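**Q** Dropping the sequence and predicted coords here.
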Amino acid sequence: MEDNYMKTNATMMNLILLVFFIGIIYFMMIRPQRKRDKEAKEMRDGLTRGDEIITIGGFIGKVVAINSDTVVINLNAGKGSTNVELLKTAIGSVKTPNTAARQEKKEAAEETKERDVKTSTTKKVTPKKLTPKKDESENKDAE
C-alpha cells in the first residue's frame, strides 16, 4: 500500500517539474522573442519616405516609396544611385528617421481622428411611450 502511494507521489512530482520547466522556457525564450517581433513590426509599419535604413544584408539606403509589403530604397553606390525594391521584412533597423515626415504623419492621423469624432455624432434615442392601440381601447369601453 505504501509502495503505491510512493509511485503516485513521484508521478505528481514529475508532472509538477514538467510544468515548471515549460513555464521557465516560456518566460526565458518565447516571451522575449514575441516582444522583439512586435517592436520590429512597429518599426517597419512606422517607416516614412526619407528614412535612412539598414537592411539585414548590410545595405544602407534612403526610403523612396512604400508599398503594402515592399519598400523602394535608393542606394548611393559609387558614381550613381540605384533604386532597389525590398521586402519590409528585409529591413533591419532605421538609421536616421525622417522626423519631419513622421511628425506630419502623426498630425494627419490626429486630424482624421478628430474629424471622425466630430462627424460621428450620436443621436439620442428616446423610447416611444407604450399606449394601448385605439381598437383595444374602444373594445374595452364597449364592454
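**A** That came through, no problem.
**Q** CA only for contacts and neighbour counts going forward, please
**A** OK.
**Q** Walking through this protein, point out its strands one by one.
**A** 52-55, 60-66, 70-77, 80-87, 91-96 (DSSP state E).
**Q** Of all these, which one is nearest Leu15?
**A** With respect to Leu15, and counting by C-alpha to C-alpha, the nearest of the strands of the chain is strand 91-96 at 41.4 Å.
**Q** Run the angle between the closest one and strand 70-77 for me.
**A** 60 degrees (axes from the mean of the first three to the mean of the last three C-alpha atoms, to 10 degrees).
**Q** Where do the helices of the chain begin and end?
**A** 2-25, 31-45, 99-119, 134-142 (DSSP state H).
**Q** Ok, which of these comes nearest Thr55?
**A** For Thr55, the closest of these is helix 31-45, at 11.4 Å, according to C-alpha to C-alpha.
**Q** tell me the contacts of the closest residue to Lys88 other than its chain neighbours?
**A** The shortest distance from Lys88 to any non-neighbouring residue, by C-alpha to C-alpha, 6 or more residues apart in numbering, is to Thr70 (5.2 Å). Contact analysis of Thr70 by C-alpha atoms under 8 Å, 6 or more residues apart in numbering lists 85-88.
**Q** want to compare, so here's the second one:
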Amino acid sequence: MNNLLNILLMAQPAEGQSPYGSFIMLGAIIVVFYFFMIRPQMKKQKEMKKFREELKKGDKIVTTGGIYGKVLEIQERVIIMEVEGQNRLKIDKAAVVKDMGDVAQK
C-alpha cells in the first residue's frame, strides 16, 4: 500500500501535459473540504455560542450528559439548573447543548 502511494505521488506528468494540473486538483480538493466539512462545523460552533449567550432564567435545557432541567441562575461561565425533584446542579455553560422550549412535552 505504501509503495503504491509513493508511485502515485512521484508519477511524472505525461509528455505534453501541464504539471499544474495536479496542483489544480489538489486545490479543488481543499476547496471541497472547506465548503463541505470545515465551514459547516464553524457555523454550528457559532450558533452554539450564540445560543449559550442568549440563555435566560426559566429556559428548559439539555446537557451533554443528557440531563434535562430548567435554568435557575446564569453566571459568567456557570449555570445553576433545576432538575426533577427540585434538585439543583451547577454546570458549565459549555455543557448545554439544547433548548427544549420548542419541543412538545409529553
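**A** Thanks, I have it. These figures come from a predicted structure and were not determined experimentally.
**Q** Considering the contacts of Thr70 of structure 1, which are maintained in structure 2?
**A** When the contacts of Thr70 of structure 1 are mapped onto structure 2 and checked using both residues aligned by TM-score structural alignment, their matches' C-alpha atoms under 8 Å, the preserved contacts are 85-88.
**Q** Turn the residues you listed into JSON lines, including neighbour count and distance to Asn4 of structure 1.
**A** Listed next are the kept ones among the contacts of Thr70 of structure 1 as JSON lines, based on neighbours: other C-alpha atoms under 10 Å; distance: C-alpha to C-alpha, whole Å:
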{"residue": "Glu85", "neighbour count": "15", "distance to Asn4 of structure 1": "68"}
{"residue": "Leu86", "neighbour count": "15", "distance to Asn4 of structure 1": "64"}
{"residue": "Leu87", "neighbour count": "13", "distance to Asn4 of structure 1": "61"}
{"residue": "Lys88", "neighbour count": "20", "distance to Asn4 of structure 1": "60"}
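**Q** which one among the residues you listed gets closest to Thr8 of structure 1?
**A** The nearest member of the kept ones among the contacts of Thr70 of structure 1 to Thr8 of structure 1, counting by C-alpha to C-alpha, is Lys88 at 53.7 Å.
**Q** now the closest one: how far from Asn139 of structure 1?
**A** For Lys88 of structure 1, the distance to Asn139 of structure 1 equals 75 Å [C-alpha to C-alpha, to the nearest Å].
**Q** Quick one: distance of stretch 66-78 of structure 2 to the chain centre.
**A** 21 Å (C-alpha atoms, centre = their mean, to the nearest Å).
**Q** Check stretch 28-44 of structure 1 too.
**A** 11 Å.
**Q** Same question for stretch 70-79 of structure 1.
**A** 29 Å.
**Q** repeat for stretch 14-28 of structure 2
**A** The answer for stretch 14-28 of structure 2 is 34 Å, by C-alpha atoms, centre = their mean.
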